[in-house]
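In: Just the structure for this:
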Amino acid sequence: MTSPSHSKPAETMSAAVYRRFGPPEVVHVERVVKPSPRPDELLIRVRASTVSIADHRARSRRVPRGLQLLAAAGLGFVRPRHRILGMDAAGVVESVGADVTRFRPGADVLAMLGGAFGGHGEYVCVKQDAAVARKPANLTFDDAVTLVFGGMTARGFLKQARLQSGTSVLVNGASGAVGTAAVQLAKLAGAHVTAVCSGANADLVTSLGADRVIDYTTTDFAAVGQTWDVIVDCVGNAGFRRAGDLVNPGGALLLVVTDLSGLVRARRDSRRSGKTVTANVGPNPPEDLAFLVDLAESGSFRPVVDRAFDLAQIVDAHRYVDGGHKRGNVVLRVSAGADA
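Out: Presented below is the predicted three-dimensional model:
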């Protein structure tokens, strides 16, 4: 008579989980099954992630006008498709699959997880050919993770414009995660940068390289009688109908945030105007993340952290982001050692 076999219980981890859409309170920390890497994946022990506007939209299902059905297809119609949010991660490679050659266990890395999410758990798996790069040696995990979501988004859009010395760039919503990155990247390319934000954030964006600041609470940038070579709209209120004529011939209108109309009309507006009009950030190649890492290590790109929350404070972190007034990035310290 054989003795019964006992399967080894699955390893677990702590993660911020949500099982229905709604306010910040739908998110809570619980124990879930720890992921295991496939042959082409590395397993990262997450030290830090960010709570971004993308997490807010995924959790609340509050998206720009007309995009509800499209968002539901990606996020889930009735229940969340991805129960652990977090579009980025900074951490340490715990283990690697048999086919992984780019990274070894113990390496400090950054990863753009994108629409797969997962950064708000203690561990996450990512393919080795995804947007993964070594962490800047001179930055903490808290600071380093801010390069990913905001930096990669800004980089993806700005690559579609012809930036050079003297190019005039307006960044609408310059004090957020994407905006603070766009200001810096445009300035590093030699552009003359106009930042649109509240007066309270003028010193911040000026310190990042903005040559001029327009306080949206007192002045409408569309009424100042100026045009720009490139407009980066990180707010969603500078679509082609309002801002198309403010873009110089051959310039670019980069719609980081837009509604369904802006998304559908972008290609037509681009073709008819002769200007680049796009709402597509493009791919997230690892080379872009490595580019940002090099800038940060050289001191050319500055991380912007508004505040940091521990994983146990995940509801407070979501409430803060929901307020709509964060400066730069809100960091989530997922596991011990995030400030190392």
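
In: C-alpha only now, for contacts and for neighbours.
Out: Fine.

In: neighbours around the nearest residue to Val33 once chain neighbours are set aside, how many?
Out: Residue nearest to Val33 in three dimensions, not counting chain neighbours: Thr12, with 4.3 Å by CA to CA, 6 or more residues apart in numbering. By the measure other CA atoms under 10 Å, the count of residues near Thr12 is 14.

In: my read: Thr12 touches Glu30, true?
Out: No - the pair Thr12 / Glu30 is not scored as a contact, 9.7 Å apart, by CA atoms under 8 Å.

In: and the longest helix for the protein?
Out: helix 260-273 (DSSP state H).

In: What residues sit buried inside that one?
Out: For helix 260-273, burial by neighbour count (16 or more other CA atoms under 10 Å) applies to 262-263, 265-266, 269-270, 273.

In: those helices in the stretch 151-300 of the chain, which residues are they?
Out: 177-188, 202-207, 240-243, 260-273, 286-297 (DSSP state H, counting those that start in this stretch).

In: Which one of these lies nearest to Asn138?
Out: With CA to CA, the closest approach to Asn138 among the helices of the stretch 151-300 of the chain belongs to helix 286-297: 6.2 Å.

In: can I get the helices of the stretch 151-300 of the chain in TSV with distance to Leu139?
Out: Listed next are these as TSV, based on distance: least, CA to CA, whole Å:
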stretch	distance to Leu139
helix 177-188	16
helix 202-207	19
helix 240-243	38
helix 260-273	36
helix 286-297	8
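
In: and among the ones you listed, the most buried is which?
Out: Comparing those by mean neighbour count (mean count of other CA atoms under 10 Å), helix 177-188 ranks first with a mean of 27.

In: still on that earlier bit, tell me how far the residue nearest to Val33 lies from Leu263.
Out: Distance of Thr12 to Leu263, computed by CA to CA, to the nearest Å: 41 Å.

In: One more, please, to line up against the first structure:
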Amino acid sequence: MPATTLAPKPNNLTFEAAATVPVSGLAALQALRDVGQVQAGQRVLIVGAAGGVGSFAVQIAKAFEADVTGICSSQKVEMVRHLGADHVIDYTQPDVTQPSQPYDLIVDTAAYRSFTDYLPALKPGGTYVMVGGSTSAFFRAMLLGPWLGKRQQRQVKCLTSQPNQEDLLTLKQLAETGKVNPFVDRTYPLSQVPQAIHALEQRQIKGKVAITI
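Out: Purely as a prediction, here's the structure:
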């Protein structure tokens, strides 16, 4: 692994918690800051706010002083509030894509719905960023998003995160100042990796899972 993609472990995190930062934390940071260009005071919606990337995205958006709404399942509402979300919505509610006030930025880490469903929830000139979801949903957004978004005066973008030392150091600082705290729901020994994967597939996990070696 190139040295340019490595950074010291945050001093205040366990090794298990620190291990969850590079992939999910980088994706959340780059989606919000680089692709979404989040600004203080903006209204930001995080879809899949209780997941791995989503749990980082809620905290990072708050670090940028945004007004954050998280979408998650009803069992995970309190967890997302604990992460710092200003508002939390159950994803099964029919009006999640019809907010009383539109959003400046939507970061979709789950792709529960088509990206087209979220475009009316954006302000004119607002941005939708797809981070997670199925491969087919990702490529549909990548291929059709720019055209459909332009027709509605919105931007549709897809993120492929890029590992780099500078962003890892940014996440290290956010962790050490208490602005980002990885939410590790469970840890498993290496011998129980199949059980960990099963728990993830069954959507039983809040935040992240760590494997101890």
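
In: TM between them?
Out: Aligned and superposed, the two chains score 0.90 in TM-score terms (TM-score structural alignment, normalised by the length of structure 2); 208 aligned residues with a CA RMSD of 1.7 Å.

In: Of the helices of the stretch 151-300 of structure 1, which is nearest Gly328 of structure 1?
Out: Of all the helices of the stretch 151-300 of structure 1, helix 177-188 sits nearest to Gly328 of structure 1, with 4.1 Å by CA to CA.

In: Which residue is the nearest non-sequential neighbour of the residue nearest to the spatial centre of structure 1?
Out: Structure 1 has Phe149 as the residue nearest its centroid, 2.2 Å off, counting by CA atoms, centre = their mean. Among residues not flanking Phe149 of structure 1 along the chain, Asp88 sits closest, at 6.2 Å (CA to CA, 6+ apart).

In: my guess is that neighbour contacts Val46, does it?
Out: No - counting by CA under 8 Å, no contact exists between Asp88 of structure 1 and Val46, whose distance comes to 9.5 Å.

In: Please tell me how far the residue in structure 1 that Ala19 of structure 2 lines up against sits from Asp203 of structure 1.
Out: Counting by TM-score structural alignment, Ala19 of structure 2 lines up with Val145 in structure 1. Val145 of structure 1 sits 23 Å away from Asp203 of structure 1, going by CA to CA.

In: Repeat that for Ala317 of structure 1.
Out: Applying CA to CA to Ala317 of structure 1 and Asp203 of structure 1 gives a distance of 24 Å.

In: who's in contact with Arg155 of structure 1?
Out: By CA atoms under 8 Å, 6 or more residues apart in numbering, Arg155 of structure 1 lies in contact with 182, 185, 288.

In: Map it onto structure 2.
Out: Match for Arg155 of structure 1 (TM-score structural alignment): Leu29.

In: Same check on Gly209 of structure 1?
Out: Using TM-score structural alignment, Gly209 of structure 1 lines up with Gly84 in structure 2.

In: ranges for the strands of structure 2?
Out: 43-47, 67-72, 87-90, 103-108, 122-130, 155-158, 184-189, 208-212 (DSSP state E).

In: Put together JSON lines for those, with distance to Pro8 of structure 2 on each row.
Out: Shown next, in JSON lines, are the strands of structure 2 (distance: least, CA to CA, whole Å):
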{"stretch": "strand 43-47", "distance to Pro8 of structure 2": "28"}
{"stretch": "strand 67-72", "distance to Pro8 of structure 2": "29"}
{"stretch": "strand 87-90", "distance to Pro8 of structure 2": "34"}
{"stretch": "strand 103-108", "distance to Pro8 of structure 2": "28"}
{"stretch": "strand 122-130", "distance to Pro8 of structure 2": "29"}
{"stretch": "strand 155-158", "distance to Pro8 of structure 2": "29"}
{"stretch": "strand 184-189", "distance to Pro8 of structure 2": "19"}
{"stretch": "strand 208-212", "distance to Pro8 of structure 2": "18"}
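
In: any chance of the ones you listed in JSON lines, with distance to Gly178 of structure 2 and mean neighbour count too?
Out: Output for the strands of structure 2, formatted as JSON lines (distance: least, CA to CA, whole Å; neighbours: other CA atoms under 10 Å):
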{"stretch": "strand 43-47", "distance to Gly178 of structure 2": "20", "mean neighbour count": "27"}
{"stretch": "strand 67-72", "distance to Gly178 of structure 2": "18", "mean neighbour count": "24"}
{"stretch": "strand 87-90", "distance to Gly178 of structure 2": "21", "mean neighbour count": "18"}
{"stretch": "strand 103-108", "distance to Gly178 of structure 2": "22", "mean neighbour count": "27"}
{"stretch": "strand 122-130", "distance to Gly178 of structure 2": "26", "mean neighbour count": "22"}
{"stretch": "strand 155-158", "distance to Gly178 of structure 2": "29", "mean neighbour count": "22"}
{"stretch": "strand 184-189", "distance to Gly178 of structure 2": "15", "mean neighbour count": "15"}
{"stretch": "strand 208-212", "distance to Gly178 of structure 2": "18", "mean neighbour count": "19"}
